[in-house]
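A.B. asks: pasting the structure only:
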């Protein structure tokens, strides 16, 4: 077996074996607590430039298939992958290959055979940090590898949405009757989002992150959608300007994850980098309008400033913090009090589940229907 090492920015080193491609990769080390859905995780553009540490002890059981990718073309976006015990046998009739094969094919450097829960404890105690996985010819003395890690760019201040966004507009047509048209701003959009809107009779026009606001206006959409995506929301000034233009025109708006932070910024809220973020599919969120708790899928390392139920003035009317995380109080949603614009930090389109929050797409459709009426 080929030796591989995971080197953290704080100097800690974990030695295992190569998994996937061999070589060198650098990124921000983060941990994901999901027990399932590794293919959806690896192909999620929101993980761009991150080394994902899986807390689930066994990874790869269901192999790899051509249907569960969350990026167009099936691209794996993670910078690297760290696992404890990659399965030796694939057990799914849907699989078309193995996880290891997919990583090798796309040149994604990984490491196996390390105590990923020990790594997770480090990241919880010290926070997400720069890291590198090294194997094969990339191996060197620890001091040399540590210098490479510490010279890598930080996630704070990283402007990454443009690196994962579509280069050209495309359309996902409505399933059945065409009821509404939505302009979706691709900041790192997952493929299941247009699919879920289409199932509700929505024709989705997907635009790149740098689209001119006038192009969106010329489409005359019934609503605008702001997608998930990677990087620091403090760098996304163009997306914020577009959002303010949409709010000025009183067009219904829904944002998810990165889109939640963009709407928050457009409403005058600040963002900050979390210590280690939320990444998993079992995170409880409180809806402060209804008091209901949803179990949600999340992937974010930045958050909006605010407190549960807080109301505040904006340039577009009164706003409020609509959702918070039951674990730590982090803001999980903001909205305009009049209801025409709202967003959540979690993923109602979560392809690997859970599906507690899928109703938010129905709410968006209801808002568009009300405005049209």
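C.D. replies: Cool, got the structure. Being a predicted model, the structure only gives us computed values, none of them experimental.

A.B. asks: can we go C-alpha only for contacts and neighbour counts from here?
C.D. replies: Will do.

A.B. asks: Could you measure from residue 327 over to residue 218?
C.D. replies: Distance, residue 327 to residue 218, using C-alpha to C-alpha, to the nearest Å: 43 Å.

A.B. asks: also this one, for the comparison:
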């Protein structure tokens, strides 16, 4: 076993054991409260630039496989667990977590008190840090840690060129990729849609030239206010009159495009156990979430849109329905894999909107 360390921006050091790739990696240190779904977490592009800590104490017990990935690679800057299972057991298991981290070049750390780390992040907020196998140059490393910031995130994770999947005769959906999770694509295809995935840089003209029945705005990483071009494009796409469904970053970008504001949360929402109330139906759903920013309540004009969902833990905005346009967005992940699946009904609502518009234009 090789010693490794987590060094935080305030100088706090956690000593543990190295897993995954060796070396030093700097990122924004966050925590995820999910009990399962570590492979989905590792391949979720929304974690670009971040060191992820799992609060659940045992990780890796069911191994990894070739199916439970949410993108083409892992985007995390580091991975921290209390205990790494070295002998996974599952009928779908095709390898261990440690092997997967090595293959993906992800520097990992295990054997530290993740509960203490999580409490520290909850008290002080997300903090830059570094996983390293040497503290010999601690002062220089601290300087680099404090200088680190996430930039160019969406541009780094988006696809290079458009591609299409799904039924030839299905409803045509344009999926704008800001860092999309594969299960968004799967959820649409499973409902008979023909989905064309566009790079985040795609112009409104290119997107609308595909004659979509509806437009999907994906999740993604980074500060939404830094995505100036995407926000500008969404203003024009909004005016097209096409049904639009946004998730996570897509939700935030649409809010900014319609005059709203976003703010960075103290430690974010990351996990599969967040209660959200659907105000229209009066029901509460348990949701999967992964975001560090939120739409500021009251920042969207009442004549433009209304809050549709709220987080029951802290009251933050979790959804917006826009007026005078078939557009709705949510902060959480209704496509959640491995779960929960409580809010998958939103994909059905999106499909219904597209069918209704097609009938109106028939």
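C.D. replies: Received, thanks. Computed from a predicted structure; not experimentally measured.

A.B. asks: Strands along the stretch 1-150 of the second structure, start to end?
C.D. replies: In chain order, the stretch 1-150 of the second structure shows strands spanning 3-8, 13-20, 25-32, 50-54, 58-59, 78-81, 83-84, 107-110, 127-132, with DSSP state E, counting those that start in this stretch as the criterion.

A.B. asks: Most tightly packed of those?
C.D. replies: Between the strands of the stretch 1-150 of the second structure, the one whose residues have the most neighbours on average, counting mean count of other C-alpha atoms under 10 Å, is strand 107-110 (a mean of 28).

A.B. asks: Quick one: list the elements packing against the longest helix anywhere in the second structure.
C.D. replies: Of all the elements of type helix in the second structure, the one with the most residues (DSSP state H) is helix 345-360. Taking 3 or more C-alpha pairs under 8 Å, 6 or more residues apart in numbering; DSSP states H and E as contact, there are no helices or strands that helix 345-360 of the second structure lies on.

A.B. asks: List the contacts of that helix.
C.D. replies: Residues from elsewhere that reach helix 345-360 of the second structure, judged by C-alpha atoms under 8 Å, 6 or more residues apart in numbering: 171, 187, 188, 191, 213, 214, 242, 243, 244, 245, 326, 334.

A.B. asks: Turn those residues into a markdown table, columns for neighbour count and secondary structure.
C.D. replies: A markdown table is the format used below for the contacts of helix 345-360 of the second structure (neighbours: other C-alpha atoms under 10 Å; DSSP: H, G, I helix; E, B strand; the rest coil):
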| residue | neighbour count | secondary structure |
| --- | --- | --- |
| 171 | 21 | coil |
| 187 | 17 | helix |
| 188 | 25 | helix |
| 191 | 15 | coil |
| 213 | 22 | coil |
| 214 | 26 | strand |
| 242 | 21 | coil |
| 243 | 25 | coil |
| 244 | 26 | strand |
| 245 | 26 | strand |
| 326 | 18 | coil |
| 334 | 25 | coil |
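
A.B. asks: Against residue 161 of the second structure, how distant is the equivalent of residue 215 of the first structure over in the second structure?
C.D. replies: Structural alignment places residue 215 of the first structure opposite residue 206 in the second structure (criterion: TM-score structural alignment). Computed as C-alpha to C-alpha, the residue 206 of the second structure to residue 161 of the second structure distance reads 12 Å.

A.B. asks: who's in contact with the residue most central in space within the first structure?
C.D. replies: In the first structure, the C-alpha nearest the mean C-alpha coordinate belongs to residue 46, at 3.6 Å (C-alpha atoms, centre = their mean). Residues touching residue 46 of the first structure, when contacts are defined by C-alpha under 8 Å, 6+ apart, comprise 77, 188, 228, 229, 230, 231, 299, 300.
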